[in-house]
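Participant: Show me the folded form of this:
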Amino acid sequence: MAPPDREETPVRVTLVAETRPGERRVALTPEVVAPLVEQGHEVSVESGAGAAALCADEDYRETGAQVLPAGDDALLAGADIVAHVRPLLPDQIARLRRGAVTVGFVTGPGELDGIRALRGCGTTALAMELVPRISRAQSMDALTSQALVAGYRCALEAAMRLPRFFPLFMTAAGTVRPAKVLVLGAGVAGLQAIATAKRLGAVVEAYDVRPSSADEVKSMGATFLDLGLDAIEGTGGYAREQSEDRAARQQEALTPYISKADALITTAAVPGRPAPRLVTRAMLAGMPAGAVVVDLAAESGGNVEGARPGETLDVDGVTLHGMADPASAMPVDASRLYAKNVTNLLALGLSAEGWSLDLADEVLDGVCIVHEGTVRHAPTAALLEEEG
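Facilitator: All right, here's what the predicted structure looks like:
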């Protein structure tokens, strides 16, 4: 399908293949590429970019996109907009022309070299993780869409590793009691983990430092634990960091509930900070033999002491699994959701007439982390200054 003839200068949108080990998602799927081509833009796709997400090169060609060989210099050098999932590497950024726009996840542990490269080469970087949590930006919120996938995957990981059933079974040979599942953290990922564990038939309890999440937990059919501690509510509906004293009291209050759980799923996160330590190794010691712990936050330091991303450990008879890029483990639907987030964000500045960055728009202003040689995101700028 060829793009229609237009007098306007088309925007050159490029889709690159992900280079990080284990990453299987793709930033643009054929279903979102087609409208871009119909709008008159040129879309270039790196060959094989969507293979792991079951998006074949031919699928992209059928939309009117051009598929270029992997590693072709023209992919980045000729791009006006580059769509990606994980942060681009400094050597990729170095090949971008001045004034190009990148859209994808940008920040994260160990990514400051990429920020420096973006600043140094005069590109504009739109960070999907910085989409503000306001009503009009919900369709662009990639953290939410990917957290939904991650929470679902966490519950499956727990069920697969637990050496017993999740649901209740009443059989002629006897009754099998349902597993008891405890979920710590009731954000999007936690709520999806709760919902999935409930669908699998488990008895589910959940806790979050924000009492406001109690009604959502209950709506999923789970029991919300009230530990009698003061609330911790941050901006945008996120939790905020807690004091050492409160953290210690929270651990003490959680211990008896953890000791009764067959499976523990932890999903707690504080934006811009290492994951809060919710569970110590000593707390795991009281869990039943064969119990399973799945830590979604392993990549950012872990909610559970000793959790390592991508590793499964035996802690005195308890299986501790640290999740690594869980959304990538479900690449088909994770990519479909993420691709819609990306194109919905781009639609704020992309039209048949070209690309325009309106920083008076609170969404574009919020996601624009680097622009014209300046790091506009204060926490990231502070980290760069700390490191000199």
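
Participant: alpha carbons only for contacts and neighbour counts from here, please
Facilitator: OK.

Participant: Would you mind confirming that residue 186 makes contact with residue 267?
Facilitator: Yes: with contact defined as C-alpha atoms under 8 Å, residue 186 reaches residue 267; the gap is 7.5 Å.

Participant: Do a quick rundown of the helices in the chain.
Facilitator: Ranges of helices within the chain are 30-38, 57-63, 73-77, 90-93, 112-120, 142-161, 188-199, 214-219, 244-259, 281-284, 331-346, 362-367, 378-386, based on DSSP state H.

Participant: would you turn these into JSON lines with mean neighbour count?
Facilitator: Below are those laid out as JSON lines (neighbours: other C-alpha atoms under 10 Å):
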{"stretch": "helix 30-38", "mean neighbour count": "19"}
{"stretch": "helix 57-63", "mean neighbour count": "18"}
{"stretch": "helix 73-77", "mean neighbour count": "18"}
{"stretch": "helix 90-93", "mean neighbour count": "16"}
{"stretch": "helix 112-120", "mean neighbour count": "20"}
{"stretch": "helix 142-161", "mean neighbour count": "22"}
{"stretch": "helix 188-199", "mean neighbour count": "25"}
{"stretch": "helix 214-219", "mean neighbour count": "16"}
{"stretch": "helix 244-259", "mean neighbour count": "16"}
{"stretch": "helix 281-284", "mean neighbour count": "16"}
{"stretch": "helix 331-346", "mean neighbour count": "23"}
{"stretch": "helix 362-367", "mean neighbour count": "19"}
{"stretch": "helix 378-386", "mean neighbour count": "12"}
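
Participant: Next, the second sequence, to be compared with the first:
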Amino acid sequence: MKLGIARERREGERRVAATPETVQQLIGLGLEVLVESRAGTASGHGDDAYVLAGARVVRELEPGSLDILAHVRPLEPATAAALRRGAVTVGLASPSSELATVQALAAAGVTSFALELVPRISRAQSMDALSSQALVAGYRCVLEAAMRLPRFFPLFMTAAGTIPPARVLVLGVGVAGLQAIGTAKRLGARVSANDIRPASADEVASMGGTFIRLDLETAEASGGYARELSADRGALQRRLLAPHVAQTDVLITTAAVPGRRAPLLVSKEMVQGMRPGSVVVDLAAESGGNVEGSVPGQDIEVDTADGQGTVTLVGMKDAASAMPADASRLYAKNVANLLALMVRDGTLAVDFGDEVVAGTCLTHDGEVRHAPTAEALAVSGGPASRDATPGGAAPGGATKRESENKGVV
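Facilitator: This next block holds a predicted model:
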């Protein structure tokens, strides 16, 4: 069976769905691996490295000739339509925002697996691309902040005087937030954090941070996810956070609610209340933004309320792609580990009785199996699945991660 590794074409995307290391793993499954020329160049893997690993490098993939297509970013509708009926795709699909592609996959009879839908259970952790890429993004956020902050992160005691450590506040304690806390601590900053899920307090403490407790209702959904606050509760949250934000040198926001617009945690007035020279990094800028006024891929200078300086507001874009070598190393393993569940002796054996396989499946045999996406397509006039189950899982299947690694990413 032919497995194709696509060269990503979306602007800013530098990751690849397979590395030479995972090519060997995939060949070990009995697959013939075709790698599109220069697919791994941006992540440090040249064509020769793939050839040495046993892959065949081709100038351009022909979607219609492939049994399996692995990718990073969501496919274009035209690519989905060009796949043969019964082909399998594995990659990020962004189903809530890429309905045209989902419709094309269903219409073409493609069995697609969206890595965003990997059930959050212990057995599936090695396939969880959201968590692996959030780790990279959380780390990157701190580096971006450190490069822009006009002062040191760590404490310095010198003959010329003592320089106190920078104060870093992280809002949203999922995988990305925890990585941001750990990275800021390693750089020597004094770190505090907040999340609307009470279980996050122990996680923050385990990373060396201080948890900020607000007099706010618990907002934890099933599986440890955060859920959206009502409008009035959201406003109360911002009021309670305002004094903490004002005392911060670096603010990093990572909060997200799966399948929805990112919650607004920080208003423009809160940013203006920070000290001149402070830095705000909004990891959620691409999904609507946790910080009012953030723009993906742009630095914006916001005047402080006292008119004595500015605060730098950084809207993150393609955060994981900014570190393509290790991001690809992790992502490629996620892809290979998922395929290992579905390939036996070089033959596809898709078992929908497996909760991981069933939960990750987006489309199959002309139908949309992920219930929220099927409902969205039905509203927009597209096809909906009669067999779709909530969260995309098989009946009785888990769709969230167990207690470890709880939270938003």
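
Participant: Mind checking the TM-score on these two?
Facilitator: Both chains were compared after superposition, and using TM-score structural alignment, normalised by the length of structure 1 their TM-score is 0.95; 375 aligned residues with a C-alpha RMSD of 1.0 Å.

Participant: Of all the helices of structure 1, which one is nearest residue 296 of structure 1?
Facilitator: Across the helices of structure 1, residue 296 of structure 1 has its closest neighbour in helix 142-161 (6.9 Å, C-alpha to C-alpha).

Participant: which helices and strands sit right next to the closest one?
Facilitator: Where contact means 3 or more C-alpha pairs under 8 Å, 6 or more residues apart in numbering; DSSP states H and E, helix 142-161 of structure 1 is packed against helix 188-199, strand 263-266, strand 292-295, helix 331-346.

Participant: Of those, which is nearest residue 118 of structure 1?
Facilitator: Nearest of these to residue 118 of structure 1, taken as C-alpha to C-alpha: helix 331-346 at 18.7 Å.

Participant: which bit of structure 2 covers the closest one?
Facilitator: Helix 331-346 of structure 1 corresponds to residues 324-339 in structure 2, going by TM-score structural alignment.

Participant: check the fit of that stretch onto structure 1 and give the mean distance.
Facilitator: Stretch 324-339 of structure 2 differs from its equivalent in structure 1 by a mean of 0.6 Å after superposition (mean C-alpha distance after the TM-score superposition for structure 1).

Participant: and the gap between the equivalent of residue 144 of structure 2 over in structure 1 and residue 300 of structure 1?
Facilitator: Aligned by TM-score structural alignment, residue 144 of structure 2 pairs with residue 157 of structure 1. For residue 157 of structure 1, the distance to residue 300 of structure 1 (C-alpha to C-alpha, to the nearest Å) stands at 19 Å.

Participant: re the thing from before, okay, the helices and strands packed on helix 142-161 of structure 1 in CSV with distance to residue 315 of structure 1 next?
Facilitator: As requested, these are exported to CSV (distance: least, C-alpha to C-alpha, whole Å):
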stretch, distance to residue 315 of structure 1
helix 188-199, 23
strand 263-266, 14
strand 292-295, 10
helix 331-346, 30
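
Participant: how many other residues sit next to the aligned partner of residue 16 of structure 2 in structure 1?
Facilitator: Alignment note (TM-score structural alignment): residue 16 of structure 2 maps to residue 26 of structure 1. A count of neighbours around residue 26 of structure 1, defined by other C-alpha atoms under 10 Å, yields 30.

Participant: Residue 285 of structure 2 and residue 145 of structure 2, how far apart?
Facilitator: The spacing between residue 285 of structure 2 and residue 145 of structure 2, counted by C-alpha to C-alpha, is 15 Å.

Participant: oh, I was asking about residue 318 of structure 2
Facilitator: 16 Å.

Participant: likewise residue 221 of structure 2?
Facilitator: For residue 221 of structure 2, the distance to residue 145 of structure 2 equals 31 Å [C-alpha to C-alpha].

Participant: ok, residue 84 of structure 1 touching residue 27?
Facilitator: Yes: counting by C-alpha under 8 Å, residue 84 of structure 1 does reach residue 27; the two are 5.0 Å apart.

Participant: what is in contact with these two at once?
Facilitator: Counting by C-alpha atoms under 8 Å, 6 or more residues apart in numbering, the shared contacts of residue 84 of structure 1 and residue 27 are 15, 104.

Participant: So those two - more neighbours on which side?
Facilitator: residue 27 (28 against 25).

Participant: Give the aligned equivalent of residue 196 of structure 2 in structure 1.
Facilitator: Checking with TM-score structural alignment, residue 196 of structure 2 has residue 209 as its match.

Participant: Could you check which residue of structure 2 pairs with residue 119 of structure 1?
Facilitator: Using TM-score structural alignment, residue 119 of structure 1 lines up with residue 106 in structure 2.

Participant: Nearest spatial neighbour of its match, chain-adjacent residues omitted?
Facilitator: residue 366 (4.4 Å; C-alpha to C-alpha, 6 or more residues apart in numbering).

Participant: again with residue 337 of structure 1
Facilitator: For residue 337 of structure 1, ignoring the flanking residues on the chain, the nearest one in space by C-alpha to C-alpha, 6+ apart is residue 145 at 6.2 Å.

Participant: Tell me if I'm right that the one you found and residue 336 touch.
Facilitator: No: with contact defined as C-alpha under 8 Å, residue 145 of structure 1 does not reach residue 336; the gap is 9.7 Å.

Participant: For the closest residue to residue 114 of structure 1 other than its chain neighbours, which residues are in contact?
Facilitator: Leaving aside its sequence neighbours, residue 114 of structure 1 sits nearest to residue 90 (C-alpha to C-alpha, 6+ apart; 5.0 Å). When contacts are counted by C-alpha under 8 Å, 6+ apart, residue 90 of structure 1 touches 113-114, 117-118.
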